[in-house]
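Asks: Pasted the sequence and its predicted model underneath.
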Amino acid sequence: MQIALAPMEGLVDEILRDVLTRVGGIDWCVTEFIRVTERLLPAATYHKLAPELFDGAQTRAGTPMRVQFLGSDPQCLADNAAFACSLGAPVIDLNFGCPAKTVNKSRGGAVLLREPELLHTIVREVRRTVPTQIPVTAKMRLGFDDKSVALDCARALAEGGAEQIVVHARTKVEGYKPPAHWEWVARIKEVVSVPVLANGEIWTLEDWYRCRQISGVDDVMLGRGLVSRPGLARQIAAVRAGEQPGEMSWSELQPLLLDFWQQARRKLAPRYAPGRLKQWLAMLTRTYPEASALFAEIRREQDCERIDRLLGATTVKAGWAEAVL
């Protein structure tokens, strides 16, 4: 059984990957998509979006990281994938699920689900170009407008050479609106010979139980559910190990929240760091009442030093700081 952290563009950057994987339970994670159009990207682009390449393509917790690409030019994607492998990418992942309008307008992400033949060609070229020992995987939705070609798309990916398929169980048009159609994951599993992971609307341990029952797959990719409930993967992993799945308390989360803020302060310009903290805090309000109270305090705050004080970053005990840094 595998539990993966989803590659959410504009949200799960290297800072959040680092923090969430240190909670535990995550078997592998994926970069935000690297958009490829018509040229070979420089190494600096990869190192910016995937700085873990400097550390053996893994997070500080030792969680393996895959490099994800998005685009529609088979040869250009293949060339960039091969270059990423030369920089240390251990797995190449291809994005056929992004629902963003700007991405879809430029023939990237979920819009390609209208063209199963192109999906096959892209995966085939990437698989043929990257070193044979480097796995190629893919993520898809159930279609663009409807689900009529979902099975054809899954077959195209598998027959093209994808060794694993993550299925976000909604179409592009459905976006992130409930429900996720986990029964379609079961249908896809029946028509491909490669492992399939279920993704979408897994917010709690109970959701995971239901997803597993309906989809018939044990492997899952967690996105917003894990960002909102950082202990979710650890809970699922505990069940997998036959242990008692305890909830992650707010007091346990606080040091990680502080560490997230301190990393954002170091790596981002002062005008951007507060927004990143508020983005994560807003999602944590779904699980923690304490996050709601803290978010209310800082939602209009832009001064980093005042946020330091609100988080207690300037008065935190030395032992606590050492534990999270």
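Replies: Cool, got the structure. Numbers count the residues shown, from 1 in each chain.
Asks: use CA for all of it now, contacts and neighbours both
Replies: Fine.
Asks: gap between stretch 275-292 and the chain center?
Replies: 18 Å (Cα atoms, centre = their mean, to the nearest Å).
Asks: swap that for stretch 100-116, sorry
Replies: Distance, stretch centre to chain centre, for stretch 100-116: 18 Å (Cα atoms, centre = their mean).
Asks: May I have the distance across it, first residue to last?
Replies: Terminal residues of stretch 100-116 lie 19 Å apart, using Cα to Cα, to the nearest Å.
Asks: Could I get the buried residue list for it?
Replies: V103, N104, R107, G108, G109, A110, V111, L112, L113, R114, P116 (16 or more other Cα atoms under 10 Å).
Asks: Which of the residues you listed fall within strands?
Replies: Among the buried residues of stretch 100-116, no member falls in strands (criterion: DSSP state E).
Asks: which of those lies closest to L310?
Replies: Taking Cα to Cα as the measure, L310 lies nearest V103 of these, at 37.4 Å.
Asks: Can you tell me the SS state at P245?
Replies: Put simply, P245 is coil when judged by DSSP: H, G, I helix; E, B strand; the rest coil.
Asks: Please compare the first structure with the one that follows:
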Amino acid sequence: MTMGHLGARVLLAPMEGLLDHTLRDMLTRVGGVDLCVSEFIRVTNTVLPRRAFIRVAPELLNNSRTVAGVPVRVQLLGSDPDYLAANAAALAELQPAGIDLNFGCPAKTVNQHRGGAVLLDEPELVGQIVAAVRRAVPAHIPVSAKMRLGFNDDSRAEDCALAIEAAGASDLVVHARTKAHGYRPPAYWDRIADLRQHVRLPMVANGEIWTLADALRCREVTGCDRLMIGRGMVADPGLALAITRHDALSDGSLTGEAVTWSHIVVLMRLFWQGISLRVAPRHRAGRLKQWLNYLRRVYPEAQEAFDQLRLLHDPAKIDQWLASQAVG
């Protein structure tokens, strides 16, 4: 069974170059995540082979689920409605838990090639893309979209959201910043509330959710029950679980840290095993340090680990370091 928007309250965001399937695997093992979205697959003027979809979302070989059983939607990025539709149809043969369309990537190279957030200046084209993909995909497969508030400004945010709704999307994730804002705080959650006044489409709020308190405040400001979290979960793998536990408590109290450092060490070892199977040796240490760099926002132990590993590049020495870490 695929999961539509109704069952998903906490979604794990796509993050190009960071949140690949190995890290998705680790974070969903902790618990609390209802749905994931993969990194984007770039669509140009060809229909991609089956292996191109599986390379980005190996979960397609596991009923489009992570090891922990969390459904994964596969994200496409491009600007040609016909080719996006053709690729969506090819992807649909692999029975993904959903297909997501990227109208939010702020990367300069992507935007220069007419992909991601730059399309938000063309609401009509955004609508054409969503409609074409929706027509090309069987009705049981959700087609969702992720957008920012705009490119240089948010003047066309409502137009884009309305176009996505009219085109038949199942739900819409809104990252509450423009491309010009990049990832600089704050996120403008109030603009998501504005969009909800115009659009009945189920909406998911995204941006600057680092803590349980942030999550609750975001829900309050936006009116969205559903949240998508990226960097906040990479830094705090227990964040989704903390949100879920809070929702389950009748007294509304805030829960404490959901995941101990010992648990993180276990996940790091599994993560290292995963990237060792897929990542070239010269890049493996960098991938582990990349995650540690986020973890040190929450865990003092991560800072110590980062300092110890900072100058290490040899995978064999990383193996030794991981083996030396006590798990209590």
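Replies: Sure, I can see it. Since the model is a prediction, treat every value here as computed from it, not as a measurement.
Asks: Once they're superposed, tell me the TM-score.
Replies: Here the TM-score for the pair of chains, by TM-score structural alignment, normalised by the length of structure 1, is 0.95; 317 aligned residues with a Cα RMSD of 1.4 Å.
Asks: nearest to E305 of structure 1, of the buried residues of stretch 100-116 of structure 1?
Replies: V103 (36.2 Å).
Asks: Name the nearest residue to the closest one, sequence neighbours excluded.
Replies: Spatially, and ignoring its direct neighbours in sequence, V103 of structure 1 is nearest to G109 (6.5 Å; Cα to Cα, 6 or more residues apart in numbering).
Asks: which residues does the one you found contact?
Replies: L70, G71, N95, F96, G97, C98, P99, A100, V103 (Cα atoms under 8 Å, 6 or more residues apart in numbering).
Asks: quick one, strands of the stretch 151-300 of structure 2?
Replies: Residue ranges of the strands in the stretch 151-300 of structure 2, as given by DSSP state E, counting those that start in this stretch, are 172-175, 203-206, 226-229.
Asks: Quick one: map D34 of structure 2 onto structure 1.
Replies: Aligned by TM-score structural alignment, D34 of structure 2 pairs with D27 of structure 1.
Asks: wouldn't that match be in contact with R17 here?
Replies: No. Contact status for D27 of structure 1 versus R17: not in contact, 12.0 Å apart, counting by Cα atoms under 8 Å.
Asks: circling back: the match of D34 of structure 2 and V103 of structure 1, how far apart?
Replies: Taking Cα to Cα, one finds D27 of structure 1 at 28 Å from V103 of structure 1.
Asks: How about R128 of structure 1?
Replies: From R128 of structure 1 to V103 of structure 1 the distance is 26 Å (Cα to Cα).
Asks: likewise T204 of structure 1?
Replies: 30 Å.
Asks: Then L151 of structure 1?
Replies: 23 Å.
Asks: How about I34 of structure 1?
Replies: From I34 of structure 1 to V103 of structure 1 the distance is 12 Å (Cα to Cα).
Asks: Tell me the counterpart of G275 of structure 1 in structure 2.
Replies: Aligned counterpart of G275 of structure 1 in structure 2: G286 (TM-score structural alignment).
Asks: so how far is I34 of structure 1 from the residue nearest to V103 of structure 1?
Replies: Separation of G109 of structure 1 from I34 of structure 1 (Cα to Cα): 11 Å.
Asks: shared neighbours of these two, anything?
Replies: L70.
Asks: For the stretch 51-200 of structure 2, which segments count as helices?
Replies: Residue ranges of the helices in the stretch 51-200 of structure 2, as given by DSSP state H, counting those that start in this stretch, are 81-92, 108-112, 123-136, 157-166, 189-196.
Asks: ranking those by burial, who's on top?
Replies: With neighbours defined as mean count of other Cα atoms under 10 Å, the helices of the stretch 51-200 of structure 2 peak in mean count at helix 157-166, which reaches a mean of 23.
Asks: what's it aligned against in structure 1?
Replies: Using TM-score structural alignment, helix 157-166 of structure 2 pairs with 150-159 in structure 1.
Asks: what does stretch 108-128 of structure 2 give?
Replies: With TM-score structural alignment as the criterion, stretch 108-128 of structure 2 aligns to 101-121.
Asks: Need the contact partners of the top strand by length along structure 2.
Replies: When structure 2 is parsed with DSSP E, its longest strand is strand 35-42. Residues from elsewhere that reach strand 35-42 of structure 2 (Cα under 8 Å, 6+ apart): 3, 8, 10-16, 19-21, 24, 53, 56-57, 70-78, 100, 102.
Asks: Of those, grab the buried ones for ChimeraX.
Replies: One line in ChimeraX is enough to select the buried ones among the contacts of strand 35-42 of structure 2; burial here means 16+ other Cα under 10 Å:
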select :3,8,10,11,12,13,14,19,20,21,24,53,56,57,70,71,72,73,74,75,76,77,78,100,102
